[in-house]
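Colleague: need a structure here:
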Amino acid sequence: MSNASLLARSLAAVWHPCTQMQHHEQLPLLPITGGDGPWLIDADGRRYLDAVSSWWVNLFGHNEPRIKAAITAQLERIEHVMLAGFTHEPVVELSERLGALTGLGHAFYGSDGASATEIALKMAAHYWRNRGQPQKNRFVYLQDSYHGETLGALSVTDVPIFRDAYAPLIRANFMVMSPDARQAQEGETAADVAERAALALETTLAAHHEEIAALIVEPLVQGAAGMAMYDAQYLRRARALCERYGVLLIADEIAVGFGRTGTLFACEQAGIKPDLLCLSKGITGGYLPLAVVLSSDEIYTAFYDQDVRRGFLHSHSYTGNPLACAAALATLDIFASDDVLTTNRAKAARWNAGPFAALASHPRIRHWRTQGMIWAGDVSTAPAGFARRLFLAGLQQGVLLRPIGSTLYFMPPYILRDADADRLAQCTLAALNTVLAE
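Modeller: Now for the predicted structure:
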């Protein structure tokens, strides 16, 4: 089937996410029919280097044989069974392994990142209700944060284009200063910005802790804020402040978990443990939808009772799907067998000194920054429509780029080779210079 045929059928039948569909009259969809490692292949056989891991989910490339084999093997046993009143080996083993990795003893499953946020918010408020403090039902979130697009998630998200249309449906919560290191004033370090942000957080908690259930943060990197990166000191201070004021800490590692920041989970770099940990995206290597919220034993115990009303009243039809859990187990196996984190650190060091150095020194790029396997830079005086124009220019060069506003970033699959990194940098520079010269 040709690109044109698949494109026409999609436009006639599919309502695409986060998209103004009329734009596709001028900006055609890209019909993908195959994948090979870090490459996407369209219906006409053209190949595109997937520099954003297909919306940050794909860790080990498309058509990874070990993950495919795990899914196939599970398919021969059972494809799905409801988790209410039943259990199965993959979900038990995955929960045990995640608990051992995080120190958080119980796993509650959903299907995507936004559902993980909803679970965590509801769980936090219900925890306090079960503790006899039902007034603690509001939340604190960071400026420029993004936690999903369902209504609860939007109530702790600071992205106007997502919030404004649904403002009448969204409950008000408390927004505090982001520790984004780009806010550094003359003479300040990233740690100084983190301290200023922590002081702002303390002011809010001191004034409102009696009605606050939890603080929710994206550890180390705020993705939708243009890959805003900050010092781990903020997480340490936030953890201590939450304990002081009797507020739970929710770590949203939906985007940054599973090695993106250089450690398996970003919170490790601050030496802290949250009360609730949200995971999704890379948990299955990008192969099947799955989300999980890991909770402390203290939170779990507050729900443990004969009274159904004290139980956690939340469910999804596909909770803990065996196929998705099998993919997640295979993903964890690959981390262990391939020593992924060590390999990634070596790759990042080579690429920072090599191919990505030209981007870091580009005269129009400001605040070039990196955290683990994430790279980003802000394009100064970017032309109107920059994100869309760079996306199109990248496709012409054979790379999939998806800028956030005027921020150019890479979040590639971990299997990227040095030659692929060279190509990514060269093609991105060519696309960027083309757009800036228009």
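Colleague: make it CA atoms for all contacts and neighbour counts henceforth
Modeller: Fine.
Colleague: how much space between the spatially closest residue to Arg369 that is not a sequence neighbour and Gly394?
Modeller: Nearest residue to Arg369, sequence neighbours excluded (CA to CA, 6 or more residues apart in numbering): Ala376, at 5.4 Å. Ala376 sits 16 Å away from Gly394, going by CA to CA, to the nearest Å.
Colleague: do a quick rundown of the strands in the stretch 201-350 of the chain.
Modeller: Under the criterion DSSP state E, counting those that start in this stretch, strands of the stretch 201-350 of the chain are mapped to 212-217, 221-222, 228-229, 248-252, 276-279, 291-295.
Colleague: of these, which is nearest Ala100?
Modeller: Taking CA to CA, strand 291-295 is the member of the strands of the stretch 201-350 of the chain nearest to Ala100, at 11.1 Å.
Colleague: got the contact list for Ile254?
Modeller: Contact analysis of Ile254 by CA atoms under 8 Å, 6 or more residues apart in numbering lists Gly113, Cys278, Leu279, Ser280, Lys281, Gly282.
Colleague: which residue is the nearest non-sequential neighbour of it?
Modeller: Leu279 is the one closest to Ile254 (CA to CA, 6+ apart), at 4.4 Å.
Colleague: my guess is that neighbour contacts Gly113. True?
Modeller: Yes - using CA atoms under 8 Å, Leu279 is in contact with Gly113, at 7.0 Å.
Colleague: skipping its backbone neighbours, what lies nearest Asn3 in space?
Modeller: Ala43 (4.9 Å).
Colleague: so the one you found touches Leu7, yeah?
Modeller: No - taking CA under 8 Å as the definition, Ala43 is not a contact partner of Leu7, at 9.7 Å.
Colleague: so what's in contact with the two at the same time?
Modeller: Pro31.
Colleague: so what's Thr434 up against?
Modeller: Ala393.
Colleague: most centrally placed residue in the protein?
Modeller: What sits nearest the mean C-alpha location of the chain, by CA atoms, centre = their mean, is Ala255, with 1.4 Å.
Colleague: which ones are touching it?
Modeller: So, once contact is read as CA under 8 Å, 6+ apart, Ala255 ends up touching Trp56, Val57, Gly223, Leu279, Ser280, Lys281, Gly282.
Colleague: following up with a second sequence; could you model it the same way so I can compare the two?
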Amino acid sequence: KVWWPFTQHGSIKADEDITLIDAAHGDNFITVDSDGDRKPLFDACASWWTQGVGHGESSMALAAAAAAGRYGHVIFPDTVNDPAVSLAERLLSSKGPGHNWASRVFYSDDGSTAIEVGIKMAMKQYAILHGKNLADNNGNLVVLAQEDCYHGDTLGCMDVAVPSVYNEGQHPWYQPRGLFLETPTLGFVEGTCKILNSGADLSDDDLKFGGIGAAMDVASRLSTPLYAQYRDDISAKWGAFESSTEQTLGCVVMEPLLMGAGGMKFIDPLWQRALVDEARARRVPVLYDEIASGMLRLGYMSCKDVLGVAPDVACYAKLLTGGLVPLSVTLATDEVFQAFYGEDKAQALLHGHSYTAHPVGCAASLHALDAYDRVLLKDDDGNHNNSGYFDEDEVQKLSLHPLVSESFALGTVLAVKLVGSGSGYTAVSISKPVVEHLRRHGGVFARPLGNVVYIMVSPFTKAEECQKLTEVLKDAIDAVAADHGTAA
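Modeller: A predicted model of the protein is given here:
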């Protein structure tokens, strides 16, 4: 009687198409097959990218239970409670993603809504900076975002994306509202780490790296010709858009380093840095959608540590509560907060939820952040860096497989793009038999994104387990290659 999300029920043909999860612990589901046999499967999609401290973690359950027993749920406007205040302080502290830039934390229920709130914040700040009235803009104030982006399924978030299976035909009011730029990506192709879709007039050698670390070293790359070309290209397209339409770009919305639902695409951080720098020059607020990429998912509490520049607004969810319950936050600078400050209620940010800042979620988040702090590594400069869960040499070798067009890994995410057409949920490829082999023979529960098969672990997954998962993935690709008559 359930209606599954992101699922075509007509594709469910037999009981074997459904996975019965009886329990979960650590990184594993405990599944039950049609014969009643129990089998552990590694949760390689991190339960839609939420898992942080592991399934069924007892101390997390106790922390949430304590908040439930003490508070249940209590109203939040004009009130305070210890979990909500403590979490806000933690997120803004030296150990949080808002360190040294954010001054306020706004609570909401899920990632999509956090983005909706963030867009309201950024657009209001733009209006204040440029002496405009949001009520008089006639829908002409729009966003600059990345092509193939995905920010959620509420209407405002749907509008911050080009037409796709996620939005076109899903809602009669959907209308793409913005300029959507093609985004340069990173990947190992035939053993070489390189930039794809750069659009730059440079030699192929100028787009190659000795490894992932060199690609992530934005500070060292700012003086390169590629940065200048990125900046010029973004500026030209920005200017052409505004001069050829009646629309104005009021904020930049980006998924830093990784576009998840768009096909697990790793973005060249230098391009994103150039985009932020151009926005700063034009006094346009920037929103980081770190729903999927933040909180150590890519090895950093915030991707600003790679880009080298902070946003005006940033959104977090998924790993925020360690994977236990829904909760999201939108962080903002004091300048953004001041855009809503005054005596008139109509000037305030009039947005909220019944369960805003619910104590159970805030307590779970505090527990998760304490846990993450125990696994944080620091580089020589004292910056947090947990970027290397998967062995880079093994990731590179995967790109040499004849059924693999590219591979890449950062933090807890390994993604392999298989030969096929397109990306995202509508793509056609051989990913389905690879995933089926992983489940039946590899003990791994994975979900493809079109022609991309990915493995996502938790910040607590050991390197030995990541190595095993990489090997199991290669075995699955080898098995499918053999079935297709393609030798590895």
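Colleague: what TM-score do the two superposed chains give?
Modeller: Remark: TM-score between the superposed chains equals 0.89 [TM-score structural alignment, normalised by the length of structure 1]; 424 aligned residues with a CA RMSD of 2.6 Å.
Colleague: distance to Thr261 of structure 1 and neighbour count added to the contacts of Ile254 of structure 1, as JSON lines?
Modeller: Below are the contacts of Ile254 of structure 1 laid out as JSON lines (distance: CA to CA, whole Å; neighbours: other CA atoms under 10 Å):
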{"residue": "Gly113", "distance to Thr261 of structure 1": "18", "neighbour count": "27"}
{"residue": "Cys278", "distance to Thr261 of structure 1": "15", "neighbour count": "31"}
{"residue": "Leu279", "distance to Thr261 of structure 1": "14", "neighbour count": "27"}
{"residue": "Ser280", "distance to Thr261 of structure 1": "15", "neighbour count": "30"}
{"residue": "Lys281", "distance to Thr261 of structure 1": "14", "neighbour count": "27"}
{"residue": "Gly282", "distance to Thr261 of structure 1": "12", "neighbour count": "29"}
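Colleague: now the residues you listed in CSV, with distance to Gly61 of structure 1?
Modeller: Shown next, in CSV, are the contacts of Ile254 of structure 1 (distance: CA to CA, whole Å):
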residue, distance to Gly61 of structure 1
Gly113, 20
Cys278, 23
Leu279, 19
Ser280, 17
Lys281, 14
Gly282, 11
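Colleague: rewinding a little: the residue nearest to Arg369 of structure 1 falls within a strand, correct?
Modeller: Yes - according to DSSP: H, G, I helix; E, B strand; the rest coil, Ala376 of structure 1 belongs to a strand.
Colleague: counterpart of it in structure 2?
Modeller: Structural alignment (TM-score structural alignment) places Ala376 of structure 1 against Ala415 in structure 2.
Colleague: what count of nearby residues applies to its match?
Modeller: Neighbourhood size, Ala415 of structure 2 [other CA atoms under 10 Å]: 23.
Colleague: now do the strands in the stretch 101-250 of structure 2.
Modeller: Under DSSP E, counting those that start in this stretch, the stretch 101-250 of structure 2 gives strands at 104-108, 141-146, 178-181, 185-189, 192-196, 208-209, 248-254.
Colleague: got any residues that touch both of Leu279 and Gly113 of structure 1?
Modeller: With CA under 8 Å, 6+ apart as the test, Leu279 of structure 1 and Gly113 both reach Ile254, Ala291.
Colleague: picking that back up, residues contacting the match of Ala376 of structure 1?
Modeller: Ala415 of structure 2 neighbours (CA under 8 Å, 6+ apart): Met264, Ser407, Phe408, Ala409, Val452, Val453, Tyr454, Ile455.
Colleague: which of the residues you listed does structure 1 keep?
Modeller: On the basis of both residues aligned by TM-score structural alignment, their matches' CA atoms under 8 Å, what survives of these in structure 1 is Met264, Ser407, Phe408, Ala409, Val452, Val453, Tyr454, Ile455.
Colleague: and those residues, which of them are in strands?
Modeller: Ser407, Phe408, Ala409, Val452, Val453, Tyr454, Ile455 (DSSP state E).
Colleague: aligned partner of the last one in structure 1?
Modeller: Applying TM-score structural alignment, one finds that Ile455 of structure 2 aligns to Phe410 in structure 1.
Colleague: so its match touches Val52, yeah?
Modeller: Yes - judged on CA under 8 Å, Phe410 of structure 1 makes contact with Val52 at a distance of 5.8 Å.
Colleague: common neighbours of the two, please.
Modeller: With CA under 8 Å, 6+ apart, Phe410 of structure 1 and Val52 have common neighbours Leu401.
Colleague: hmm, back to that, just tell me what the residue nearest to Ile254 of structure 1 corresponds to in structure 2.
Modeller: In structure 2, Leu279 of structure 1 lands on Tyr316 (TM-score structural alignment).
Colleague: tell me the contacts of that match?
Modeller: Gly111, Ala114, Asp289, Glu290, Ile291, Ala292, Gly294, Met295, Ser328, Val329, Thr330.
Colleague: same check on His208 of structure 1?
Modeller: Counting by CA under 8 Å, 6+ apart, His208 of structure 1 has no contacts.
Colleague: what's the burial count for the residue mapped onto Arg237 of structure 1 from structure 2?
Modeller: Correspondence of Arg237 of structure 1 to structure 2, assessed by TM-score structural alignment: Ala274. Using other CA under 10 Å, Ala274 of structure 2 is surrounded by 23 other residues.
Colleague: Ala274 of structure 2 contacts Gln229, correct?
Modeller: No - in this structure, Ala274 of structure 2 is not within contact of Gln229 by CA under 8 Å, at 9.2 Å.
Colleague: relative to Arg131 of structure 1, how far out is the residue lying farthest from the centre of structure 1?
Modeller: Here structure 1 reaches farthest from its C-alpha mean at Gln306, the gap being 36.2 Å by CA atoms, centre = their mean. Distance of Gln306 of structure 1 to Arg131 of structure 1, given as CA to CA: 15 Å.
Colleague: again with Leu313 of structure 1
Modeller: 16 Å.
Colleague: if anything else comes up later, I'll come back, but that's it for now.
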